[in-house]
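Undergrad: Quick one: sequence plus predicted model below, questions after.
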Amino acid sequence: MTSSPVTRRRHPALLFALLVVALTAVGGVYALVAPGGAATADTRPYTASDVEAGQRLFKANCSTCHGQQGQGTSDGPSLVGVGPASVDFQVGTGRMPLAGPAVQAQRSENVMFDDEQIRQMAAYVDSLGPGPQLPDEKYASGVGGDVARGGEIYRVNCAMCHNFAGSGGALTRGKFAPPLHNIEGKHIYEAMLTGPQSMPVFDDLNIDAEAKRDVIAYLHHLDQNENFGGLSLGNLGPVADGFFFWAFGIPLMLGAAVWLARKAA
């Protein structure tokens, strides 16, 4: 007779040890390959006075919708973890405080707060939970960016909503992609970084800091371009061109045909 092989039993702690080793390895690899902080300005830590001043401004102007602690309400989302970049974009472009109930907040030239007050509110929101930081001016300005490469990136990732010429476009359920003409570079960068409203997030894993700078350079290049092709019709593409043709071109041709027929008679 042959004896059956002895089954080896694993120690109960072995699985736990392997899990710890695997998690440590994954964390180490991520730390090596994850993008660094070169794309954001070193604006932290804010001083305690900045946070206190920002809290007062927040409670006086934002807490009605976002809650006393930024936790969100039925009228506004939570701001925990949205980061200073989101505050600077929303308040700096005049979208917030929201003027009234609407499907989408619109950009306004009437910004209610100065740069220092916006920075203080950003400091307070940053204290609620970590989030995207303010972009580094080296990248946000667009200076030195590759316009041709920025155009390629823009057409692949942005043109389907914002139009090939940055003129904006309609989305579903009353929403819209706003025009991108004459917008400060840091606000373009912050929008890509935070994904406001219907816009997807393009963090540094999707579009890195240099690529964002190229996109900003391209959009600023469009702002400086003169149109040598006659009437631009808002650069809205074939819809505007077709409307112009049907509204003016066809009646003109019909009128010319009637006039020629009467003249021949």
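TA: It's in.

Undergrad: Please count neighbours and contacts with C-alpha atoms only from this point.
TA: OK.

Undergrad: how much space between residue 246 and residue 254?
TA: Residue 246 sits 11 Å away from residue 254, going by Cα to Cα, to the nearest Å.

Undergrad: again, but for residue 113
TA: Residue 113 sits 56 Å away from residue 254, taking Cα to Cα as the criterion.

Undergrad: Among the two, which residue is more densely surrounded?
TA: When neighbours are counted by other Cα atoms under 10 Å, residue 113 comes out ahead of the other of residue 113 and residue 254, with 16 against 11.

Undergrad: where's that one, which helix or strand?
TA: Under DSSP states H and E, no helix or strand contains residue 113.

Undergrad: For it, give me its contacts.
TA: Residue 113 makes contact with 91, 92 under the criterion Cα atoms under 8 Å, 6 or more residues apart in numbering.

Undergrad: any idea how far residue 176 is from it?
TA: Distance from residue 113 to residue 176, by Cα to Cα: 25 Å.

Undergrad: again with residue 211
TA: Applying Cα to Cα to residue 211 and residue 176 gives a distance of 24 Å.

Undergrad: immediately after the helix or strand hosting residue 119, which helix or strand?
TA: Assigned by DSSP H and E, residue 119 falls within helix 115-128. Using DSSP H and E, the helix or strand that follows helix 115-128 in sequence is helix 137-140.

Undergrad: Next, the buried residues of the next helix or strand after that following helix.
TA: Next helix or strand after helix 137-140 toward the C-terminus (DSSP H and E): helix 147-157. For helix 147-157, a neighbour-count test (16 or more other Cα atoms under 10 Å) marks 147, 150, 151, 153, 154, 155 as buried.

Undergrad: Helix 147-157: how far from the chain's middle?
TA: 16 Å (Cα atoms, centre = their mean, to the nearest Å).

Undergrad: try this one side by side with the last:
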Amino acid sequence: MSATQASRRNGRRGPLASVALILIGLVATGGAYAAFSSASATAAVDLSSPAVINQGQKLFAANCSTCHGQQAQGTENGPSLIGVGSAAVDFQVGTGRMPMQMSGPQALSKPVQFTDEQTQALAAYVASLAPGPAIPSQSQLENGDVAAGGELFRINCAMCHNVAGAGGALTEGKFAPQLTHVSAVHVYEAMLTGPQNMPVFNDLNLTPEEKKDIISYLSYIESNPSAGGLELSNLGPVSEGLFLWVFGLGAIVALTVWITAKSN
């Protein structure tokens, strides 16, 4: 009688069967956990929920009230947040600009200090104080007209952000940030709320459809390399002229010296 037959007759499983059962259990558990985590991550937070608003109020009191006041009414160190809406909070906190590390010409983007859930809770609390611009939905961010977006961007945005979204200098140490590697929702929120030196493009200035077109244009130029080759960071004619002056003219001088030395 074989060992397998003996194991079956004794009601015992073989060692391979035990290993297989353990693997199946691990795969099933891991799959269920991944599905649950994905569902939790993509679930929309109800910004009108009293529990979420209460959580946001506690976070605000602990992290924001020093500058913006206990009731978000503003102080000499920070503006009032009454009426700025959830979009402004989601942009400022979601890009790491708030809380600020130090005073300066403008708040700088840095690693985010709060989780997505905490950011949403802060946005819910501020939105509960007074009506204001809301966080855009996913349908407002996708499938825009790239050509129309390029034209709108050149008319409304390129004078500060550069035609390729590379950013540019402003006055008094301020600057328009580059728009590469910026999420679509944050681009939309920036247009909607006009953070810092940026003007507000409300729905009368740029319709939601036009904002979507601009976002699609920015996504296109980020994912498609320049057809001209070396871009020199897309900083415009000054950097290109400097490059040609230093390297182009330098190469001509070097070639002239070499020809003269050879002729002698």
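TA: All right, it came through fine. Keep in mind the model is a prediction, meaning the values are calculated, not measured.

Undergrad: care to give me the TM-score?
TA: Remark: TM-score between the superposed chains equals 0.81 [TM-score structural alignment, normalised by the length of structure 2]; 221 aligned residues with a Cα RMSD of 1.5 Å.

Undergrad: Not counting sequence-adjacent ones, nearest residue to the counterpart of residue 67 of structure 1 in structure 2?
TA: Taking TM-score structural alignment, the alignment pairs residue 67 of structure 1 with residue 69 from structure 2. The shortest distance from residue 69 of structure 2 to any non-neighbouring residue, by Cα to Cα, 6 or more residues apart in numbering, is to residue 75 (5.9 Å).

Undergrad: just to revisit the earlier point, does the match of residue 67 of structure 1 really touch residue 81, like I thought?
TA: No: here residue 69 of structure 2 does not reach residue 81: they are 9.2 Å apart, not a contact under Cα atoms under 8 Å.

Undergrad: Report the separation between the match of residue 67 of structure 1 and residue 77 of structure 2.
TA: 9 Å.

Undergrad: Residue 206 of structure 2 too?
TA: 32 Å.

Undergrad: okay, those two: which has more neighbours?
TA: For the pair residue 206 of structure 2 and residue 77, the greater number of neighbours falls to residue 206 (17 against 11), based on other Cα under 10 Å.

Undergrad: what's the helix or strand for the more buried one?
TA: Counting by DSSP H and E, residue 206 of structure 2 is part of no helix or strand.

Undergrad: What lines up with it in structure 1?
TA: So residue 206 of structure 2 corresponds to residue 207, using TM-score structural alignment.

Undergrad: which ones are touching that match?
TA: No residues are in contact with residue 207 of structure 1 under the rule Cα under 8 Å, 6+ apart.

Undergrad: Whichever strand or helix holds residue 214 of structure 1 to helix 147-157, inter-axis angle?
TA: If you go by DSSP H and E, residue 214 of structure 1 is part of helix 209-224. If you take axes from the mean of the first three to the mean of the last three Cα atoms, to 10 degrees, helix 209-224 of structure 1 sits at 100 degrees to helix 147-157.

Undergrad: now what about helix 209-224 of structure 1, what contacts it?
TA: Helix 209-224 of structure 1 is contacted by residues 38-39, 139-151, 153-154, 165-166, 180-182, 185, 188-189, 192 when judged by Cα under 8 Å, 6+ apart.

Undergrad: What residues in structure 1 pair up with stretch 31-38 of structure 2?
TA: Using TM-score structural alignment, stretch 31-38 of structure 2 finds no match anywhere in structure 1.

Undergrad: Off-centre distance for that stretch?
TA: For stretch 31-38 of structure 2, the distance to the chain centre is 25 Å (Cα atoms, centre = their mean).

Undergrad: Now the residue nearest the centre of structure 1. Nearest residue, chain neighbours left out?
TA: Centroid check for structure 1 by Cα atoms, centre = their mean gives residue 191 as the closest residue, at 2.2 Å. Using Cα to Cα, 6+ apart and skipping the chain neighbours, the partner closest in space to residue 191 of structure 1 is residue 89 (6.9 Å).

Undergrad: Quick one: residues contacting the one you found.
TA: Counting by Cα under 8 Å, 6+ apart, residue 89 of structure 1 has contacts 187, 190, 191.

Undergrad: Quick one: the helices in the stretch 151-264 of structure 2, in order.
TA: 158-161, 184-193, 208-223, 237-243, 249-263 (DSSP state H, counting those that start in this stretch).

Undergrad: wait, which of the ones you listed is closest to residue 103 of structure 2?
TA: helix 184-193 (20.8 Å; Cα to Cα).

Undergrad: Could you list the buried residues of the helix holding residue 214 of structure 1?
TA: Quick answer for helix 209-224 of structure 1 (16+ other Cα under 10 Å): 209-220, 222.

Undergrad: what's the mean gap between the helix holding residue 119 of structure 1 and the aligned bit of structure 2?
TA: Once the two are superposed, helix 115-128 of structure 1 sits an average of 1.1 Å from its aligned residues in structure 2 (mean Cα distance after the TM-score superposition for structure 1).
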